[in-house]
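Q: Have a look; sequence and predicted model below, questions after that.
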Amino acid sequence: MLRLCILLLISCSVSGQTGMQDVVDQFAGSQVLRNALKAVDVRDATTGRRVASYQPEVACIPASTQKLITSAVAMDVLGADHRFVTRLVTGGAVEQGVLRGHLYVVGGGDPTLGSSRMEGVDDIDAVVQRWVRAVRQRGITRITGAVVGDGSYFGTDGAGRGWPWADLGNYYGAGTYGLNINENSYVLSLTQRQQEGSTPPVSSTDPVIPGLVFTNELRSGPRGSGDQAYIFGAPFTYHYFIRGSIPVGTGRFRIRGSIPDPPLLVAQLLTVALREAGVEVVQSPATHLSVGALPEGTGEQLDERRSPPLAEIVDRTNLTSNNLFAETLLREVHRTRATAGDDLTEVIVDWLEARGIATEGLQLQDGSGLSPRNYFPASLMTALLVDRAGATRWRRSIPLAGRSGSLKNVLKGTVAEGRVWGKSGTVDGVRAYAGYVDRPDGRRLVYHIAVNNHTLRGAQLNPLIYELMRALCTAGL
């Protein structure tokens, strides 16, 4: 026992003397990562001085750590109090209870509209019923045209460039449009079967998506095998395929898919609700793509719905890694800053360069990091983090070890709890983290860790990264 205690004391002493560069080298040289591409950069948040690194100038796929860039730009350009506006507007004169024309729901890009997951926001039913009340309060009992979902605010390129086909039909591959609803996702309920290899049938979707058809190629996997189901489909199409497996069982199993055409679903939901409330709607639901957008400055506004402030949207973007919100932020910044013909992501590059952040080796395809063709050096991320070190409200949106977001249950009970801020990033073959470290000695560091082209399970890779994040708190500088 005495010999063991001496060995532990020696080990702790050596560990305490380990320098930051040694810690980084040990991580990068790990035997299980020998076939992977690694990049690490650690800097002093105040001076920007590099304190340790490994291949900091090698461009790596960042996955969702890229949301830190998009959200930082949005907070700076748009402001923490920026809000998105959705309006209900008549497209014609109202005479003796008759609206002679269309009724428009004019989107302003709000990603929170009708969300069941954003705190303090009305869900779909509440939003639709609010619009119904607004129509009835105006005395309208008949609409000679259609209810039109006007999503022209952002256009039709809701999904990011290069998003994989396997992602588009799932909730995390839902693009953003001028008019969004329920985070552009639906819940697909499946009835579990007790025999492995059998097909679990589709039970329902919530909300109901008119015209959506599934080819079900799912299989029942072993008990406890988890959600291995994927929905394959593309925006504006209504024939989707379900593949993969869900575990055997006797209950309902739920997965989430992406709504094919959110503006059309808004029009469909409101049309049904109006008719149920006794308001006649003559024509079928439509969107701006079929009947045209509401001409600017026309019509009578019946209702206006404002989103929560941008700071709260940024919180959810980073704490829950919400792709839809990140893509919305990118498009709103683009509308504000871009000139005609500018690529969506050029506004991000322009902002970085204006801040003096080198963009060599940078390629951006989207705002969320879902595209596998995004890449940039770790040094770019740490330069951004140094630049934004004083942006206290934005920094609060980054998960904190042992406290919030994806790090809520990570590094609890260690020196890193409440000290390491880190946005995670995960796509196939990629695991990354970036953020801040408030060390016990009072110094603040910034860091970016990226592992690309790995074949490890999370249970193998995550402990290595978490140990490096913990060591950033104590290793010698």
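A: Yep, it's here. Numbering: from 1, shown residues only.

Q: Going by C-alpha atoms from here, please, whenever you check contacts or count neighbours.
A: Fine.

Q: where do the strands sit along the stretch 51-200 of the chain?
A: Along the stretch 51-200 of the chain, the stretches classed as strands by DSSP state E, counting those that start in this stretch are 59-60, 85-90, 93-95, 98-100, 103-106, 142-143, 147-150, 185-191.

Q: Please identify the most buried of those strands.
A: Using mean count of other CA atoms under 10 Å, the stretch among the strands of the stretch 51-200 of the chain with the greatest mean number of neighbours is strand 147-150 (a mean of 32).

Q: let's bring in a second model and compare:
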Amino acid sequence: MRQALYRGFLASCLVSLSTLSLAAQAAGFDHVAQLADKGFAISAQARLLGSGEVLGALDPDRALSPASVTKLYTAAAALDRWGPQHRFTTRFVSVGSVDPGGTLHGDLVLEGGGDPALTSEELWRLIQKLRESGVKRVDGQLVISQWRFGPVRCTTTDRCETRTRGTNAYSALLSSAAINYGSWCATVAPGSVGQPARITSCDTVTPTLRVDNQVRTVAANGSLSLSAARVTDSQGDTLKVSGQIPADSFPQAIYKASSDPADQTGQTLLALLQQSGVAVGRGYAVSQQPPPVTATQLAAVEGKPLQELLLRTLNYSNNFMADTLAMDLTVGSQQQLADAGEMLERFAAGLPGHGPATLKSGSGLTPGNRVSARSVDALLAAMYANASLFPTFVAGMQVPTNGPMHFIRRGSEVFQDHVMLKTGTLNEPVTVRAIAGYFRTREGRWGSFAVLINGTASTPYLSWRESLPLIAEDLTAMIESH
């Protein structure tokens, strides 16, 4: 009897201690902790950066998926490696010679430099420089060299599906010679009422992409309804577009990931060369080999500075740009996403107080990434302490009140105006809602925070509408109390 009573007393004490421990952990994150009751796994921490004082914590050492919060690691590692003003260079090279009449005798090689934001506009500039060098005709091939990386093996369901069918732009495939973010762009404009719409390329005068146009033009003030997908067969990519567009509608741009970014570059660049008056005798080919060491440079164009690339990567959570930057961190040729992940893990391991991390991509599109809230806080603290890099790093984050992503415009005015953040979202295989960044207190002191929320197979779907207000309430209380 006494043993039974003792066991009951001990169990009661353990329950009480467990409750007290949870309450202590949830201090500062009382609202976020409500999601734990629904079965969600949570890791959260907020602290002041000057003193290191922890304002709130909830299982801060628990490693969870950060989704696109991973992009903060990519941005920090890129800044640490190259600095804000670094530019990626794309070149035309050849081992051939140019005769007095302007004919290049040999292949014209585009050497991809891994520029995450290389667009048709930069290619036009590159072609102009080629013409200035005296080249008017190429009697060999146009060769697209993706020797650094590409094609990169897909490691997620979305990217693997993109090889045969593209229904979005966020899962674009990777290549060091990719253009236009690895996606095709087409413009749909109304035709005459009752007739098919006009579909043109965003990049070339004559479209290089096959188009299956099933869009009708309807009367003015009608409803706009467009559906598009890129499909691939033995002949290459085709953009299938259906629906309707009113006669008074503005042109609508459609973006769909290509099945082969380097091949897309070849098609587009060949068309641009021909349209600029530079004839290419033998079409184009894609190569994974570097140009011969005897090749000479005919023209080169530098991309946008890294600080501008990071602004786009973080503000718009661009997976293609983030993973391309992560691939750029690797050394050697024909690297894969796992190699980029290892470089990010090495960078994280060198941050004071960070602890272990699993990073399988630079975008967070891979669900296997794992970090803790304490680790993310360590990253944020390290970047805050770096006076030369911090302004560029924080500039890529969103202030909710005026950020480009409208879904973050929730919570109190204090939260809206005093927080700079990066979000992360995954819906498969489980729900992930992650958020991290900086805040300024009423007194102007800087703080950092990270909240990682992961679901399980048995938890309900969690929207930002449900989760963000809870995070905002907790951070608002911390900001106002300091």
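A: Structure received. Note that this is a predicted model, so its numbers are computed, not measured.

Q: on that earlier part again, switch the strands of the stretch 51-200 of structure 1 over to a markdown table; also include distance to residue 308 of structure 1.
A: Below are the strands of the stretch 51-200 of structure 1 laid out as a markdown table (distance: least, CA to CA, whole Å):
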| stretch | distance to residue 308 of structure 1 |
| --- | --- |
| strand 59-60 | 34 |
| strand 85-90 | 10 |
| strand 93-95 | 32 |
| strand 98-100 | 31 |
| strand 103-106 | 18 |
| strand 142-143 | 31 |
| strand 147-150 | 21 |
| strand 185-191 | 19 |
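
Q: Which among these is found nearest to residue 356 of structure 1?
A: Smallest distance to residue 356 of structure 1 across the strands of the stretch 51-200 of structure 1 (CA to CA): 18.5 Å, for strand 59-60.

Q: Check which helices and strands that closest one is in contact with.
A: Contacts defined by 3 or more CA pairs under 8 Å, 6 or more residues apart in numbering; DSSP states H and E place strand 59-60 of structure 1 against strand 376-377, strand 444-452.

Q: Give me the contacts around stretch 45-60 of structure 2.
A: 22, 25-29, 33, 42-44, 372-374, 377, 381, 445-451, 478 (CA atoms under 8 Å, 6 or more residues apart in numbering).

Q: Selecting buried members of those residues in ChimeraX, what would you type?
A: To isolate the buried subset of those in ChimeraX, counting by 16 or more other CA atoms under 10 Å, use the following:
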select :25,26,27,28,29,33,42,43,44,372,373,374,377,381,446,447,448,449,450,451,478
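
Q: so where in structure 2 does stretch 382-389 of structure 1 end up aligned?
A: Residues 377-384 of structure 2 are matched to stretch 382-389 of structure 1 when aligned by TM-score structural alignment.

Q: residues of whichever strand or helix holds residue 230 of structure 1 that come out buried?
A: Element membership for residue 230 of structure 1 (DSSP states H and E) is strand 228-232. By neighbour count on 16+ other CA under 10 Å, the buried set for strand 228-232 of structure 1 is 229-232.

Q: now swap in stretch 436-446 of structure 2 and tell me
A: Buried residues in stretch 436-446 of structure 2, counted by 16+ other CA under 10 Å: 436-441, 446.

Q: Can you flag which of the residues you listed belong to strands?
A: Counted as lying in strands by DSSP state E, out of the buried residues of stretch 436-446 of structure 2, are 436-440, 446.

Q: These into a markdown table, with extra columns for distance to residue 473 of structure 2?
A: A markdown table is the format used below for these (distance: CA to CA, whole Å):
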| residue | distance to residue 473 of structure 2 |
| --- | --- |
| 436 | 15 |
| 437 | 16 |
| 438 | 15 |
| 439 | 13 |
| 440 | 15 |
| 446 | 18 |
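
Q: tell me which of those residues is nearest to residue 461 of structure 2?
A: Set against residue 461 of structure 2, the nearest of these by CA to CA is residue 436 (20.9 Å).

Q: hang on, that closest one packs against residue 398?
A: No - in terms of CA atoms under 8 Å, residue 436 of structure 2 does not count as a neighbour of residue 398; the distance is 10.6 Å.

Q: Are there residues contacting both of those two? Which ones?
A: Counting by CA under 8 Å, 6+ apart, the shared contacts of residue 436 of structure 2 and residue 398 are 421-422.

Q: if I look at the nearest residue in space to residue 176 of structure 2 that is not next to it in sequence, how far off is residue 478 of structure 2?
A: Once flanking residues are discounted, residue 176 of structure 2 sits nearest to residue 114: 4.0 Å by CA to CA, 6 or more residues apart in numbering. Distance of residue 114 of structure 2 to residue 478 of structure 2, given as CA to CA, to the nearest Å: 42 Å.

Q: My guess is residue 416 of structure 1 contacts residue 468. True?
A: No - Residue 416 of structure 1 lies out of contact with residue 468 (CA under 8 Å); the separation is 10.3 Å.

Q: higher neighbour count, these two?
A: Neighbours were counted for residue 416 of structure 1 and for residue 468 using other CA atoms under 10 Å; residue 416 has more, 26 against 18.

Q: what residues are up against the more buried one?
A: Contacts of residue 416 of structure 1 (CA under 8 Å, 6+ apart): 401, 469-470, 473.

Q: can you pull the contacts of the corresponding residue of structure 2 for residue 146 of structure 1?
A: Taking TM-score structural alignment for the superposition, residue 146 of structure 1 sits opposite residue 141 in structure 2. Under the criterion of CA under 8 Å, 6+ apart, the neighbours of residue 141 of structure 2 are 106-108, 280-285.

Q: how about residue 54 of structure 1, what's its match in structure 2?
A: Checking TM-score structural alignment: residue 54 of structure 1 goes with residue 58.

Q: I should have written residue 136 of structure 1 there, sorry.
A: Structural alignment (TM-score structural alignment) places residue 136 of structure 1 against residue 131 in structure 2.

Q: Now do that match: how many residues are near it, please.
A: So residue 131 of structure 2, with other CA under 10 Å, has 19 neighbours.
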